[in-house]
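[1] Fold the following.
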Amino acid sequence: MSTDAVAGPRRTDRPLDEAGVVTAVRRAAERGATVRPTGATGRIPGPLARTDDVALDASALTGVVRIGPAPANAPADRGPGPDTPGYTPGDDTTVRVRAGESLAGLCAALAASGRALATVPDAPRATVGGAVQLGMYGGAPAEGSLSAQVRAVRLVDGTGRVREVTGPDLDAARCGLGALGVLTELELRTVALRRLRVHERTAATEELLAEGFPGAHAWTELDVAVHSGQALVRTADPVDDDPAAGDTPDPAGARTWGRAVSRLAASWAEWAEWSGRPGWPPPPRWAPGTEGPPHEVLPDPQPWDPDLAEWAVPLDALGPVLRELGAAVAARGRELRPVRVRTGAAETGLLHPASGRATAYLRIRTRGTSQEPVRRLAGAVCEDAGGRPCWTTRTNWGPDEMAVAYPGWDAFRAVRDRYDPDRIFTDPYLADRLGS
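    Now for the predicted structure:
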């Protein structure tokens, strides 16, 4: 059987609380079954969410437990405290949330308290636990992904034991791929809620990179037409020094939806303009100076596309990779849809694609089997530049490739051996990637 697709789970358990998770894991262990934790059905993308044995749907574990300073007895590695140099009130404010809560629900609850996530991934309907386990990223050059914001996790391991994970093991759990256990709660760093002003424009990619563009704004995103070197640029920066806690959000997410339509239409219209294709209507745009809280104006809530290929390349390799992609597709007479580019800081997560290095994330969009050669070509260019495939995309990498690409590979395996010695949390796809 292909490890990229399975018929579906033999059984789906939907525990209502942590005790139910413990029961489900222990029952599976007694029966010799394997378990793959997921959020709501279909909401966590990619082959890592699929199994032909027991699926454990944790989407009922919802709600925010606490927003405020970490408990007085919390380990020091959970973040800054009053004794930390440069500390200002609010720096130690974290949120404790159940793993099945959606990103949209968490962001709304934080906004009501004048707080926000330091990075806001796409896929607002994804669960917090799933987004962390897969290393979903945002577009803030100075920040890491959602995984990097984790200060503690609570999980049920392969023996049915409940663990509160902090300290060195936390770096294995930050992007654990569901291989260490079923997350039930997470504690995340927060920042003060600020309104952002968003702009769109077009520019030459080489000029942007020469100016050090990815680090010049609080949030950036490029859609790059690699054959022409032109880019549709989106940036966002705080409006002023005033917090946005008292602002009234746009009704029914209208601004988010409008932005998603703008992105999609603009990307394709710019592509048509740059490639000389006639007949495309003028693209709708954000109005200059569009403003709103981060969780309303930043995410691009398009459905996950199984033909997406996402790669994390070293930030200093971004320019060469984009040039090589353009040259490679041109030499073969191929077309490549605009490549979406975001950047992020180096991370400590052992299996996070940005582990140990500042990173540029490339989202490469293809369509169907006819464009599989383009997909493979783009993957080869990224891999040659030291790229790592993101966990939301298909990959043929196995343990040998993982050991070379990730300095923390052996450390992760050691944690996995302790947390899941009998490999309860596996399936054929994960076994091919991580080994037995």
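[2] CA atoms for contacts and neighbours, from now on please.
    Will do.
[3] What helices and strands are in contact with the longest strand seen in the chain?
    In the chain, taking DSSP state E as the definition, the longest strand is strand 230-243. Counting contacts by 3 or more CA pairs under 8 Å, 6 or more residues apart in numbering; DSSP states H and E, strand 230-243 is packed against strand 194-204, strand 219-225, helix 254-275.
[4] another one to check against the first:
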Amino acid sequence: IVSLEKIEGLVSHEPAADRARVGAGTRLGALMHILQGIGQGLPNMGDIDKQAIGGALGTATHGSGPTLGAYHTQVEAVQLVDGRGKLREYSRADDPDMIHATGVALGAFGILTEVTMNNIAAYRLRRRKWVLPIGDMLRDFEKMMAAHRSAEFYYIPFSGYAQFIASDLSDAQPTQRPTEDDERGLATLRKLRTVLRRLPSLRRALIKGAVKKVPSEDYVQDWLNVYVSDRRTKFNEMEYHLPFEEGPKALAEIIALTEKHFSEVYFPMEVRSVAPDEFWLSPFHKRLTCSIAIHHDAANDPLPFMRAAEPIFRKYGGRPHWGKMHSLKAADFKKLYPRWDDALAVRRDIDADNRFVSPYMAGLFGIE
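    Model (predicted):
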């Protein structure tokens, strides 16, 4: 195991270009404060900040917004160590194909040591949250997701309701962010699942009543105080990235499957959008994407639920998140990624001796 913990922090920055070079082991939580300190910001984020930037890039980690790309779309240049210990440097200006090949690399295209990222000037966001019937959300999906700089929603199983989250740029003064209550809400959903498992109608009625009473939120904060949420309850997760227009149909089928056959599920389902990009192994390669994530309590076996849901995702042309559960192998990926063979050729050049190929990676890449 190679740890990049010591390869972290700011290396250099270009104020005029809102560009910064950092160690690949820099945690996103630290990176936010580094960038804010030099007047820069990440254009978008997911809701977890514990990952190192190198890992976030390598697995195509993302936030939400139809015009906002995943973290790897910010890459201007990379420095990596190849399989024979040679230091390599690639940049958009000199090697655009190599940036597109190595930007999403799963850790198998060398050890990323430093990355130069194109950021934006530090900014503020107005964030709003409200609940609405899931039928309305699915009907107005494209309009609602396109109406905001960043938008996502959660469907609460067995409730019939979704919570919509919208974030837009703001010049207003910061206001108090409401106290986060996600963990307590999750504990309530878990308790209702456990106590009322044999009384599904009562469970549904109580959850529906509770969700309808969830208060709306509306506040303004600096970007680094908006995106991240508290995530302490452990779970297993599957996330698939679908053609944007297929999202509502796939989600409706996942909801029906869950509520008919998997009463143990209580985690909300997360739905996001991601802009298309040119990176060869990006799940968002050349298509506007709807991402749907399903979750299962880590204390219980997730496989029956995940195995039942995965064919629905695949039916709609889904590409799995590289860092989450899925069952696909090399032959499947070859059909999903037009530049698959080109990417593997670059991987062989960087790591001719397969030093970075674990048994799991061998299955992904079809290496014997």
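[5] Mind checking the TM-score on these two?
    Aligned and superposed, the two chains score 0.86 in TM-score terms (TM-score structural alignment, normalised by the length of the second structure); 349 aligned residues with a CA RMSD of 2.9 Å.
[6] what sits against Cys390 of the first structure?
    For Cys390 of the first structure, the contact set (CA atoms under 8 Å, 6 or more residues apart in numbering) comprises Gly135, Ala309, Glu310, Trp311, Ala312, Pro353.
[7] Nearest the geometric middle of the first structure, what residue?
    Centroid-nearest residue in the first structure, with CA atoms, centre = their mean: Met136, separated by 0.7 Å.
[8] sorry, back to before: would you mind giving the helices and strands packed on strand 230-243 of the first structure as CSV with distance to Thr395 of the first structure added?
    Below are those laid out as CSV (distance: least, CA to CA, whole Å):
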stretch, distance to Thr395 of the first structure
strand 194-204, 31
strand 219-225, 23
helix 254-275, 26
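[9] mind checking how far the closest residue to Phe158 of the second structure other than its chain neighbours is from Arg193 of the second structure?
    Leaving out its chain neighbours, the residue that sits closest to Phe158 of the second structure by CA to CA, 6 or more residues apart in numbering is Arg204, at 5.2 Å. Relative to Arg193 of the second structure, Arg204 of the second structure is positioned 10 Å away (CA to CA, to the nearest Å).
[10] sorry, back to before: for Pro69 of the first structure, see how far away the aligned residue in the first structure for the residue nearest to Phe158 of the second structure is.
    In the first structure, the residue matched to Arg204 of the second structure (TM-score structural alignment) is Ser275. Here Ser275 of the first structure is placed at a distance of 53 Å from Pro69 of the first structure (CA to CA).
[11] The two: who's more crowded?
    Neighbour totals were compared for Ser275 of the first structure and Pro69, and Pro69 leads with 18 against 13 (other CA atoms under 10 Å).
[12] Now do the contacts for the closest residue to that one other than its chain neighbours.
    Once flanking residues are discounted, Pro69 of the first structure sits nearest to Thr93: 4.3 Å by CA to CA, 6+ apart. By CA under 8 Å, 6+ apart, the residues touching Thr93 of the first structure are Ile67, Gly68, Pro69, Ala70, Arg189, Thr190, Val191.
[13] what do you get for Thr194 of the second structure?
    Neighbour list for Thr194 of the second structure: Glu264 [criterion: CA under 8 Å, 6+ apart].
[14] Distance of the counterpart of Ala331 of the second structure in the first structure relative to Pro389 of the first structure?
    Alignment note: Ala331 of the second structure maps to Asp400 in the first structure; criterion TM-score structural alignment. Using CA to CA, Asp400 of the first structure is found at 14 Å from Pro389 of the first structure.
[15] Looking at those two, which has the bigger crowd around it?
    A count of neighbours by other CA under 10 Å puts Pro389 above the other of Asp400 of the first structure and Pro389, at 22 against 11.
[16] Is Glu264 of the second structure located within a helix, as I assumed?
    No. Using DSSP: H, G, I helix; E, B strand; the rest coil, the assignment for Glu264 of the second structure is coil, not a helix.
[17] what secondary structure does the closest residue to it other than its chain neighbours sit in?
    Distances taken as CA to CA, 6+ apart place Arg193 nearest to Glu264 of the second structure, at 6.4 Å, with adjacent residues excluded. Three-state call for Arg193 of the second structure (three-state DSSP): helix.
[18] Was I right to think Arg193 of the second structure contacts Phe262?
    No. With contact defined as CA atoms under 8 Å, Arg193 of the second structure does not count as touching Phe262 (10.8 Å).
[19] higher neighbour count, those two?
    Taking other CA under 10 Å, Arg193 of the second structure and Phe262 do not tie; Arg193 has more neighbours (21 against 14).
[20] contacting residues for that one?
    Taking CA under 8 Å, 6+ apart, we find Arg193 of the second structure in contact with Arg203, Ser263, Glu264, Val265, Tyr266.
[21] now, which of those residues sits nearest Tyr219 of the second structure?
    Minimum distance to Tyr219 of the second structure across the contacts of Arg193 of the second structure is 27.8 Å, recorded for Tyr266 (CA to CA).
[22] Quick check, that closest one in contact with Ile156.
    Yes. With contact defined as CA under 8 Å, Tyr266 of the second structure counts as touching Ile156 (7.4 Å).
[23] Asp422 of the first structure and Leu155 of the first structure: what is the separation?
    17 Å.
[24] Same drill for the two, tell me which one is more crowded.
    Per other CA under 10 Å, whichever of Asp422 of the first structure and Leu155 has more neighbours is Leu155, with 25 against 16.
[25] Need the counterpart of the more buried one in the second structure.
    Taking TM-score structural alignment, the alignment pairs Leu155 of the first structure with Leu80 from the second structure.
[26] Just tell me what Glu270 of the second structure corresponds to in the first structure.
    Looking across to the first structure (by TM-score structural alignment), Glu270 of the second structure lines up with Arg340.
[27] What is the burial count for that match?
    A count of neighbours around Arg340 of the first structure, defined by other CA under 10 Å, yields 20.
[28] ok, now which ones touch it?
    Contact analysis of Arg340 of the first structure by CA under 8 Å, 6+ apart lists Glu221, Leu222, Asp223, Val224, Tyr361, Leu362, Arg363, Ile364.
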